[in-house]
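> Any chance you can model this:
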Amino acid sequence: MAAPWDVIVVGGGNAGLCAAQSARQEGARVLVLEKAPRQWAGGNTYFTAGAMRTSHGGPADLKDLLAPLEPSAQDRLSLTDLAPYTAADFLDDLVQVTRGRTDVDLARILVGESRATMDWLRDLGLRFELMYHRQAYEVDGRHRFWGGLAVGVAGGGKGMIEQHLAAAARTGVHVRFDAPVTRLATASDGTVNGVVLAGGEALESRAVVLAAGGFEADPQMRAAHLGPGWDLALVRGTPHNTGDGIRMALDAGAQAYGHWSGCHAVAWDAGAPPTGDRELTNQLTRGGYPFGVVVNTDGRRFVDEGADFRNYTYAKYGAEILRQPGGTAVQIFDAKAARLLRPEEYTSKDVTSVTSGSVRGLARELRIDEDRLASTVEEFNAAITGGPFNPTVRDGSRTEGITPPKSNWAQPLDTPPYTAYPVTCGITFTFGGLRIDPDARVLNTRGRPVPGLHAAGELVGGLFYFNYPGGSGLTAGSVFGRRAGRSAAAAAAARVG
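You can find the predicted model right below:
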């Protein structure tokens, strides 16, 4: 074998780079192996909006975390309503959206360390901002945040990876691209002591951290674990997350854990490429559906668009779209709703859309039965009741007497022009993966740590079931990446001793 490293990290996204930095801070010699070529750096992190859910005490608590504020930004902050979001709030959201199945031990670590981990990332050189463009609306002259999510990395996912790689260069973390790992190297007693790359090259290390993502980019694994039709879903992010890290860990005796038939999947532009677009990245998401209606190709509604804030429904509605005829649907808005749609999602270049002065005109353009779509919209408009519209709260402006209902933000579609956005299912990451302990050590099928093996990021199972609170993934990757790196460095040091 080649000269040993203390810690090898498999995967160069946010979780892997956090693990590498954490191990490096403990004095370890660290190598990051990234399967993709340099031009695909960053894994799924690159394709995110950079949003990070964290507990906080409101604007005063977050001010030190944010990038230096220009005078205009300081003025805006004085006109901002942002309620505290406690660790208890975060945990409640995790428990609610996962129907009580989240691993509470892991969840408590996630929420309890979320804020301190943001400070740690800031000290590494990452820069944060309040996400006014995604998470706030202006109401009565005030910028009001909603849905428990406020902070993101400056520059989104692209900026996050750029800042992470710059930090790695400063701190002496070695990153090697075009380095696909095919299996773990193990001693006769099962201790992991390195990795083997495609082509047979072996690299020795005293500990390994797996942070190679889920299996969302492997159509065969999707169909096998998520079910029929999932091989047809579009992939939001990197084409390189094909379950390699999970498979090699299972081969080494790791325990499978979590919701293997579940995933994070969203409404995605129906004209998008099969895997992520490096220029548009997250702009292909279509998250404005709470302010319109969503119909299938038969012209019928099939979800409660206003069941909750987008942050608590968007990650499960992609699966609902995939279940519809042809695996596609259409989001429809009138002119009133247009001002609430995020420009980066709905007006960026190459957006798949149709506009008409009438609902029937939309139907003709979309090749949906005119009478059926017109009837759906008329029934929806007639069923609206409740209080005044307010996009920053669950406003109770709802429908009665139709199925499915719309529980909030129901406004009549009656103001032309009308615009329709064809969408399909875009899968982000899979929920099933490996079981870890609080120190991010991978556990075997008997519940004991696999010596020398640690994990973080999307290939960790047990946190998310059925659904997902927006912004939790990057935070989880950071929190457990930090723990995995520290734990791996300690294991490496113990083996030297």
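> rest of the way, CA atoms for contacts and neighbours
Will do.
> Double-check residue 44 against residue 239; I have them as touching.
No: using C-alpha atoms under 8 Å, residue 44 is not in contact with residue 239; the gap is 9.0 Å.
> Looking at these two, which is more packed in?
Neighbours per residue (other C-alpha atoms under 10 Å) separate residue 44 from residue 239, with residue 44 holding more: 27 against 18.
> SS state for that one?
Following DSSP: H, G, I helix; E, B strand; the rest coil, we place residue 44 in the helix state.
> same check, this time on residue 101
Per three-state DSSP, residue 101 ends up coil.
> what residues does the host helix or strand of residue 166 touch?
Residue 166 is part of helix 156-171 when elements are defined by DSSP states H and E. Contacts to helix 156-171, defined as C-alpha atoms under 8 Å, 6 or more residues apart in numbering, come from residues 13-14, 17, 21, 24, 41-42, 45-51, 124-126, 153-154, 174-175.
> gap between it and the chain center?
In terms of C-alpha atoms, centre = their mean, to the nearest Å, the centre of helix 156-171 is set 18 Å apart from its chain centre.
> Going along the chain, name the helices of the stretch 301-450 of the chain.
Along the stretch 301-450 of the chain, the stretches classed as helices by DSSP state H, counting those that start in this stretch are 314-322, 335-338, 343-346, 359-366, 370-382.
> residue contacts, the nearest residue in space to residue 383 that is not next to it in sequence?
Once flanking residues are discounted, residue 383 sits nearest to residue 399: 4.9 Å by C-alpha to C-alpha, 6 or more residues apart in numbering. Neighbouring residues of residue 399 by C-alpha under 8 Å, 6+ apart: 380, 383, 384, 385, 386, 405, 406, 407, 410.
> show me what contacts the last one?
Pointing back at residue 410 there. For residue 410, the contacting residues are 291, 292, 306, 384, 389, 397, 398, 399, by C-alpha under 8 Å, 6+ apart.
> hmm, 7 Å instead?
291, 384, 397, 398, 399 (C-alpha atoms under 7 Å, 6 or more residues apart in numbering).
> And the third one, by the same measure?
Listed by C-alpha under 7 Å, 6+ apart, the contact set of residue 384 reads 398, 399, 400, 410.
> one step back: just send the contacts of residue 399 back as JSON lines, with distance to residue 168 too.
Shown next, in JSON lines, are those (distance: C-alpha to C-alpha, whole Å):
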{"residue": "380", "distance to residue 168": "53"}
{"residue": "383", "distance to residue 168": "56"}
{"residue": "384", "distance to residue 168": "54"}
{"residue": "385", "distance to residue 168": "55"}
{"residue": "386", "distance to residue 168": "53"}
{"residue": "405", "distance to residue 168": "50"}
{"residue": "406", "distance to residue 168": "47"}
{"residue": "407", "distance to residue 168": "47"}
{"residue": "410", "distance to residue 168": "48"}
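> and this one, so I can compare the two:
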Amino acid sequence: MNDWDVIVVGGGNAGYSAALSARNSGAKKVLIVEKSRQSNDYRGGNSYFTAGAFRTVFDGLSDLLPMLHELDDETASLIDMEPYTSQQFYDDVMRVTSGRADPSLTHLLVSKSRPTITWLHQLGIRFRLSFHRQAYKVQGRYKFWGGMVLSTVDGGKGLMNQWEQAASACGIHIQYGTQCVGLFVDSTCGKVTGIQVVCQDPKSSTLLQCTGGIILACGGFEASASLRAQYLGPSWELAHVRGSPYNTGDGLVMAQRDCQAASAGGWSSCHSTCWDLNTSPHRGHQELTNQFTKSGYPLGLMLNCDGLRFVDEGMDFRNYTYAFFGKEILKQPGGVAYQVYDSRVLDWLRKEEYGDDVVEKVVAYTLEDLAEKLTLTDQDESGAQGNRKQQGVLRNKQQFIRTIQQYNKCVYAHRQLVPHLTWDPAVKDGLSTQSSVSELAIPKSNWSLPLDKPPYVAVKVTTGITFTFGGLAIDPQTSNVLNTSGAPVEGLWACGEMVGGVFYENYPGGSGLMLGAITGRNAGIHAAKASRKRQLPSGKL
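Sure thing, here's the model as predicted:
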């Protein structure tokens, strides 16, 4: 069968949101075209590799309790959770994007976040509180911070398993191993009525047609080294791909080429993070997925290969800085940095990211020994002396030691002036390096503890790219793609990472999956409506 009511290109969170929405809005024949093969674990796009975090407006713990799994009454009684208001959410988006976010799209993201969470829950998506990433247990109480508290059970893996179950239950067809290579536009009316696809098994090229239209949900261009270099700039071809190897910008290229779709958003910026250096540059790991993220930097320091700090590790909560700091690592020599901790904070590091079975640690009992170990190159597996791994080698031991010693001096000076302040990773505690006595050129504004209690641990990190911020311009209310004249492209919608206009340079954690579900739901509703309109006699809806 090649005649459908609605065709969705891409089988991630946004694509399934669109498909389920279209099916529940009256589209009887809904197809998801998925580039990956069913037999491998790269299906689900980047959504599979996430922690499953959804940022939403909520009115305290009681508002979320009806949809929470894995929460017992005893644990619930130990939780401190402030409401997260619409104004806070809106302000957070505007703050981290320096006011560049499109107001209409941002309002859509904020206003539809909580209703969409309820809709997802009704479809079978299971949520839990994100204790492991967004809370610290301080003085016997769980304190959530940064406005983001929800994640899906079993993270991105669980999210995609639940989506597949929901799609199967309502009869949505998924065609794997199928790459969309072009949009078919009816020359008589300018409407998008189908897609040209290349199927892998057996190898063939086919035109798939639909009455309602096409929903593009096939992600950005983060897995294309050439497009990264073209749009993001020099060295970006060296970034490590955190997730799917299939997000190569196909949908963006097709929409612009075949429909003159308008672009929007930060095409020279992206979501990235501190990522384990010892990973494949080209694709994520199907089992460990998001565990290669190294987000503990607010508890320690980050230094480059010249032994210098380059960011304010305590500038803000992790979920407001990691997408920005990831890019800063790529600007450092070799695109590498060291996260350095001492014994004061080792137990506070997330085990899923810093466990001995997840990350390679460099351990020493003096700063001098730590610096020495970081200057050593790794022999290859044969033990040959001539072929050595140079990436991640410290180039200036003395500067590395001086940087940490100067940091410690400033921390102690600040402590003497404000002895009443208490270290608390769940709030911006004000423990800083800056005082009237001494200060650093690059401060650490919060959570500044001395780094002088051995053992010392260093972890090598690089830039891991998650998704690109540039995308297509859409009508916020319908997700209908707009062309370069500002008019809707009939029969074409976009959702998820395909949509540009909200994120620039940075983004608030958890808002990507949330925007994908919202825009996907809108696209499905309106594509189904278009399909019904085509099928009914003229003038009857």
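> Let me know how buried residue 182 of the second structure is, in neighbour terms.
Neighbour number of residue 182 of the second structure under other C-alpha under 10 Å is 19.
> Among the contacts of helix 156-171 of the first structure, name the ones in helices.
Those of the contacts of helix 156-171 of the first structure mapping onto helices are 14, 17, 21, 24, 124, per DSSP state H.
> now, which of the residues you listed sits nearest residue 62 of the first structure?
For these, the residue nearest residue 62 of the first structure by C-alpha to C-alpha is residue 124; the value is 17.0 Å.
> Counterpart of that closest one over in the second structure?
Aligning on TM-score structural alignment places residue 124 of the first structure opposite residue 123 in the second structure.
> and the longest strand for the first structure?
In the first structure, with assignment by DSSP state E, the single longest strand is strand 418-430.
> Superpose on the second structure and give me the mean offset of it.
Superposing on the second structure places strand 418-430 of the first structure at an average distance of 0.3 Å from its equivalents, by mean C-alpha distance after the TM-score superposition for the first structure.
> matching residues in the second structure for that strand?
Per TM-score structural alignment, the counterpart of strand 418-430 of the first structure in the second structure is residues 456-468.
> Then stretch 295-311 of the first structure?
Residues 303-319 of the second structure are where stretch 295-311 of the first structure aligns, with TM-score structural alignment as the criterion.
> Show the end-to-end separation of that stretch, please.
In stretch 303-319 of the second structure, first residue to last residue: 20 Å (C-alpha to C-alpha, to the nearest Å).
> Distance from the chain centre to it, please.
Offset of stretch 303-319 of the second structure from its chain centre (C-alpha atoms, centre = their mean): 20 Å.
> circling back: highest average neighbour count across the helices of the stretch 301-450 of the first structure?
Highest mean neighbour count of those: helix 314-322, a mean of 24 (counted as mean count of other C-alpha atoms under 10 Å).
> distance from that one to the second structure after superposition?
Compared with the second structure, helix 314-322 of the first structure is 0.5 Å away on average (mean C-alpha distance after the TM-score superposition for the first structure).
> same check, this time on stretch 114-121 of the first structure
Looks like 0.7 Å for stretch 114-121 of the first structure (mean C-alpha distance after the TM-score superposition for the first structure).
> aligned partner of the residue nearest to residue 383 of the first structure in the second structure?
In the second structure, residue 399 of the first structure lines up with residue 433, judged by TM-score structural alignment.
> Then residue 463 of the first structure?
Using TM-score structural alignment to pair residues, one finds that residue 463 of the first structure aligns to residue 502 in the second structure.
> Pretty sure its match sits in a strand.
No: the assignment for residue 502 of the second structure (three-state DSSP) gives coil, which keeps it out of a strand.
> nearest residue to it other than its sequence neighbours?
That would be residue 101: by C-alpha to C-alpha, 6+ apart, it lies 4.5 Å from residue 502 of the second structure.
> right, and that neighbour touches residue 505 too?
No: between residue 101 of the second structure and residue 505 there is no contact under C-alpha atoms under 7 Å: 10.3 Å.
> ranges for the helices of the stretch 201-350 of the second structure?
Counting by DSSP H, counting those that start in this stretch, the helices of the stretch 201-350 of the second structure are 225-227, 250-259, 318-330.
> so which of those gets nearest residue 3 of the second structure?
Closest among these, using C-alpha to C-alpha: helix 250-259, at 20.5 Å.
> Tell me which other helices or strands the closest one touches.
strand 178-185 (3 or more C-alpha pairs under 7 Å, 6 or more residues apart in numbering; DSSP states H and E).
> and the gap between the residue nearest the centre of the second structure and residue 94 of the second structure?
For the second structure, the residue nearest the mean C-alpha position is residue 466 (5.4 Å; C-alpha atoms, centre = their mean). In this view, residue 466 of the second structure and residue 94 of the second structure are 21 Å apart by C-alpha to C-alpha.
> got it, and residue 361 of the second structure?
Computed as C-alpha to C-alpha, the residue 361 of the second structure to residue 94 of the second structure distance reads 37 Å.
> So which of these two has more stuff around it?
Neighbours of residue 361 of the second structure and residue 94, each counted by other C-alpha under 10 Å, are more numerous for residue 94; the result is 22 against 16.
> and the more buried one, what element?
Using DSSP H and E, residue 94 of the second structure sits in helix 86-96.
> what residues does the next helix or strand after that helix touch?
Downstream of helix 86-96 of the second structure, the first helix or strand assigned by DSSP H and E is helix 103-111. For helix 103-111 of the second structure, the surrounding residues in contact (C-alpha under 7 Å, 6+ apart) are 57, 86, 89, 90, 476, 502, 515.
> Then stretch 240-247 of the first structure?
For stretch 240-247 of the first structure, the external contacting residues (C-alpha under 7 Å, 6+ apart) are 36, 182, 210, 212-218, 433-434, 459.
> Inside strands: which ones of those residues?
Per DSSP E, strands hold the following members of the contacts of stretch 240-247 of the first structure: 182, 210, 433, 434.
> The closest residue to residue 148 of the first structure other than its chain neighbours and residue 469 of the first structure: what is the separation?
Nearest residue to residue 148 of the first structure, sequence neighbours excluded (C-alpha to C-alpha, 6+ apart): residue 85, at 6.3 Å. The spacing between residue 85 of the first structure and residue 469 of the first structure, counted by C-alpha to C-alpha, is 13 Å.
> Looking at the two now, which is surrounded by more residues?
Of the pair residue 85 of the first structure and residue 469, residue 469 is the one with more neighbours under other C-alpha under 10 Å, namely 25 against 18.
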